[in-house]
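In: just coords:
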């Protein structure tokens, strides 16, 4: 009998207030944490702690706030967040992210939302445990170097950047590998997952599905501030050997906020002949913008307070131009080199939707096949007679949600007004971006250029919580 690996991702992106959910101790009391021996830490990383300690109590992380720069200090990359500055990214750094986005977009014309970061992080962890054909396919499709240290370095830099805390946004990222109580995880795998991917291993009794599902859902709800409280069911965790989960929650406030009294109803073109009256927000300020002849679309950067994260909007020039944009995402990064500051009048619809998809089929199409077969090789995960030959991926599921409105966090409105006023009187020509047709968007970390989410709004009125087999 082949044991199953299930890979889950959960994403919640919010630009409005939400309630924090606390997890009581008794909810998690049956969960055992994997401990790493001192000798393993010494052999792998060249150090050992003073006393044997478990992994971090929770891999949901937020680091200390960025320290302000004084007159006598030099300004480093990590301290630029108050500047409204755009630095073009390296080309092809996110090739897999856009390949995945393009494939999901082609599965239907509806709204969609993905987290390339969540998928890559979970698969990178599995790559650490894979060998042979299984490992080669993962490396090729993900675009990873065969030198594992290079991959580890990249994820360490990404996670370190995401750990930078600010009072102007909230970003929670959590990553866990759950192993069945009858599975004995390897110390080396546990140490590497914790050190380079900030991912902890937890043992859970999958033979008692109700309790296992409750424990997992409690952890996800805690990270997503209650936005996603039911990720797995009892059936999902039954007969599982290993479950890899990644959860992300982002709440940001616009640097240049939309005035609520400027929100008015206009027509949104679902198709060139089908329209709906929906609320559109409006703001006029300086933004990075360009019009792309290759994409036949306008590209707009909308930073959040702190300038560490930004949402990018790509609006086709033609009402039916979305397919052309999606088929040419390979030139998007080069076109973004042309972004320049302009006064821009933005009209953007309010939107909110959920999206759940099973991505196993797409990963197989892209070339990750052996990991799903009985021939899968993940000997690095666990020990035990014949155990490594019996583990394979059975499901890759991602659940995500996004909400975009005028203000975000009201607490930063005063600061925002001061920032808007610094430009003085308008003397430059102004451009206009009206997102009244299907458009592409993504949110990225401006320091590492890592995409947090990508998505498309085809109909802002749909909450779209359907399950997609894409």
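Out: Yep, it's here. If you're wondering where the values come from, they're calculated on a predicted model, not measured in any experiment.
In: rest of the way, CA atoms for contacts and neighbours
Out: OK.
In: I'd like to know which elements the strand ranked longest in the chain is packed against.
Out: Across the chain, the longest stretch assigned as strand under DSSP state E is strand 274-292. The contact analysis (3 or more Cα pairs under 8 Å, 6 or more residues apart in numbering; DSSP states H and E) places strand 274-292 against strand 264-271, strand 297-303, strand 340-349.
In: buried set for the first one?
Out: Across strand 264-271, burial judged by 16 or more other Cα atoms under 10 Å covers 266, 268-270.
In: and here's the other structure:
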């Protein structure tokens, strides 16, 4: 079992007293009332055709959460690839950003055996030699499960992922971004230039 990330405090925490109920518009046009956090702080900000993006740093700036608000989530995801991700993660300026963000928790669970088999890794699930474990060729892998969760609140973010195998910048104009419809997020390690988590928030009331 391998786990990554545990918890991180925002560099600019949200004030709990400023959190208030607000409407979040779901993909079908209906609305859900959810706790909406609000903050104003200097953050890296980017606008492009079809989306706004802001990078909310954690303490010490090693980690950050990139929040992306597409005008249409389906179109954004359909055209999203490595090139689009590279463009998205290049922030040219820092602004005083007023950010309104729902508290949310995202959980996921994936069976990794089908994609591993699709990549050609079939032997571990049938006739692989695991005799180094039990002295016989009687073992095979029965499950490969990946689970992850991300919990975002006023103080910061708690997150974990586990895979188990059974067995000085110029001032720019202020900006505002309100995450009151489906959005995506990335948690990245800025030192390692690695994406640790990626997720979609479609209904923060769940």
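Out: Happy to help now that I have it. Everything numeric here is computed off the predicted structure, so don't read it as measured data.
In: sorry, back to before: so the longest strand of structure 1 matches what in structure 2?
Out: Taken onto structure 2 by TM-score structural alignment, strand 274-292 of structure 1 occupies residues 30-48 there.
In: same thing with stretch 127-139 of structure 1?
Out: Using TM-score structural alignment, stretch 127-139 of structure 1 pairs with nothing in structure 2.
In: among the helices and strands packed on strand 274-292 of structure 1, which is nearest residue 333 of structure 1?
Out: strand 297-303 (10.7 Å; Cα to Cα).
In: Tell me the mean distance between that closest one and structure 2 once they are aligned.
Out: For strand 297-303 of structure 1, the mean distance to aligned residues of structure 2 following superposition is 1.2 Å (mean Cα distance after the TM-score superposition for structure 1).
In: got a list of what residue 26 of structure 2 touches?
Out: Residue 26 of structure 2 is in contact with 32, 181-182, 202-203, counting by Cα atoms under 8 Å, 6 or more residues apart in numbering.
In: can you pull the buried residues of the match of strand 274-292 of structure 1?
Out: 32, 34-46.
In: Among those residues, which one sits closest to residue 189 of structure 2?
Out: Among those, residue 44 lies closest to residue 189 of structure 2 (Cα to Cα), at 15.5 Å.
In: How about that closest one, nearest residue that isn't a chain neighbour?
Out: Leaving aside its sequence neighbours, residue 44 of structure 2 sits nearest to residue 94 (Cα to Cα, 6 or more residues apart in numbering; 4.2 Å).
In: I'd like the distance between the equivalent of that neighbour over in structure 1 and residue 218 of structure 1.
Out: Superposed on structure 1 with TM-score structural alignment, residue 94 of structure 2 falls opposite residue 341. Taking Cα to Cα, to the nearest Å as the measure, residue 341 of structure 1 and residue 218 of structure 1 are separated by 44 Å.
In: Which of these two has more residues huddled nearby?
Out: Neighbour count, other Cα atoms under 10 Å: between residue 341 of structure 1 and residue 218, residue 218 has more, with 21 against 16.
In: Check which helix or strand the more buried one maps to.
Out: Counting by DSSP states H and E, the element that carries residue 218 of structure 1 is helix 209-223.
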